[in-house]
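Student: Here is a sequence together with a model predicted from it:
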Amino acid sequence: MMVRRSFLAAGLAAVALPLPALAAALPRLQVWREENCGCCVGWVDHMRAAGFPIEDNVVRSVAAARRRLGTPSDLLSCHAGLVGGYALEGHVPAAAVTRLLAERPAGIRGLAVPGMPVGSPGMEIPGEAPDIYDVLAFDARGGRLVFMRFRGGTSV
């Protein structure tokens, strides 16, 4: 009996979900970005590769979307997003977004990576050492906390 359970568990662990099944498990990610931003396209590609279905909105200015999302002006980067009811700003790694969606911490309005840290998703620069940067969680009252810390695309 024990051998059979171990064999079954090992077999199930070896099965990987195909990308369409994984994408169906994640909510749609709406993105607002300007047309000529290459790093925004890189971030969208990163999120798509992580299994998020993407609604890519190319706009003249991201400002209106940020106002609707309630993104604080001191946390801005180059693109905005909305997923599962949470605002996203900048080069937030998929690992931070999936953690947010799994945990759904009370009071959090969204996640942001201010600026454009080298090595963050979409900001990979060949030959450049990746920055260490924080993914900040923000709330509706102006509160901030470090949600996760990354070096490039890896959590530290």
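Tutor: Structure received.

Student: Going by C-alpha atoms from here, please, whenever you check contacts or count neighbours.
Tutor: OK.

Student: any idea how far residue 123 lies from residue 108?
Tutor: 26 Å (Cα to Cα, to the nearest Å).

Student: where's stretch 124-142 relative to the chain centroid, distance-wise?
Tutor: 11 Å (Cα atoms, centre = their mean, to the nearest Å).

Student: Tell me where the chain has strands.
Tutor: Along the chain, counting by DSSP state E, strands occupy 29-34, 54-59, 80-83, 86-90, 108-113, 132-139, 144-151, 154-155.

Student: Remind me what the third one packs against, helices and strands.
Tutor: I take that to be strand 80-83. strand 29-34, helix 63-69, strand 86-90 (3 or more Cα pairs under 8 Å, 6 or more residues apart in numbering; DSSP states H and E).

Student: Below is an additional structure, to be compared with the one above:
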Amino acid sequence: MKHLRKCVLQLSAISALLLSLAACSEQLDSAAASTEKAQANSAVVSLDVYKSPTCGCCGKWMEHADASGFETLGHHPVDLNQFKIDKGITAPYQSCHTAVSQEGYVFEGHIPADIIHRFLANPPANALGLVVPGMPVGSPGMEVGSRQDEYAVLVLYKDGSDDIYEHIGSAQ
């Protein structure tokens, strides 16, 4: 009987130890999940978007960017054209809105958000940012049914030159 009681006490102690370890493990898993969630939230990229207060397609582009992991904040400068020029975006490259990242990169026009994410992950040397001149139909914020115009996303360099960053549509 004494031996049985000793075995029961040992089993009880082992069970308590296992339950404690399991509870600690769940707390560690919960803490790890909270840390991962906080890191994911801190990875949200903010874009300041400079646009006309009356432009509807700019608002649609901002919704596209927000749905793709960006956090956009709209601004309405008195002289939007001069703002663009001050940022290095000359007339041939201009569109209706200019987004500026925290790092100072500019994103002119209706650029797909996934392309901006890729650019920010690995920006080319001496890049000012990306531009989609004009307002191509089918670009984010410029959707018209199923129509998709071909266009190029250009990388704009600080010296004013450009290069094709990516083709959109069938011209490749």
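Tutor: Yes, it's here. What you see is a predicted model, and the numbers here were worked out from it, not measured in a lab.

Student: Can you pull the TM-score for these?
Tutor: Once superposed, the chains reach a TM-score of 0.78 (TM-score structural alignment, normalised by the length of the first structure), with 136 aligned residues with a Cα RMSD of 2.3 Å.

Student: buried stuff in stretch 97-116 of the second structure?
Tutor: Neighbour counts using 16 or more other Cα atoms under 10 Å place 97-101, 105-113, 116 of stretch 97-116 of the second structure among the buried residues.

Student: again with stretch 131-146 of the first structure
Tutor: 132, 133, 134, 135, 136, 137, 138, 139.

Student: Closest one to residue 5 of the first structure out of those residues, please.
Tutor: For these, the closest approach to residue 5 of the first structure (Cα to Cα) belongs to residue 135, at 40.6 Å.

Student: which residue in the second structure lines up with the closest one?
Tutor: Matched to the second structure by TM-score structural alignment, residue 135 of the first structure sits across from residue 153.

Student: can I assume its match is in contact with residue 109?
Tutor: No - using Cα atoms under 8 Å, residue 153 of the second structure makes no contact with residue 109, being 9.5 Å away.

Student: intersection of neighbour lists for those two?
Tutor: 131, 132 (Cα atoms under 8 Å, 6 or more residues apart in numbering).

Student: quick one: stretch 31-50 of the first structure to chain centroid distance?
Tutor: 11 Å.

Student: now it: which residue numbers in the second structure?
Tutor: The aligned range for stretch 31-50 of the first structure is 49-68, by TM-score structural alignment.

Student: Start and end of that stretch, how far apart?
Tutor: Note: stretch 49-68 of the second structure ends 15 Å apart using Cα to Cα.

Student: Before I go, just wanted to say thanks for your time.
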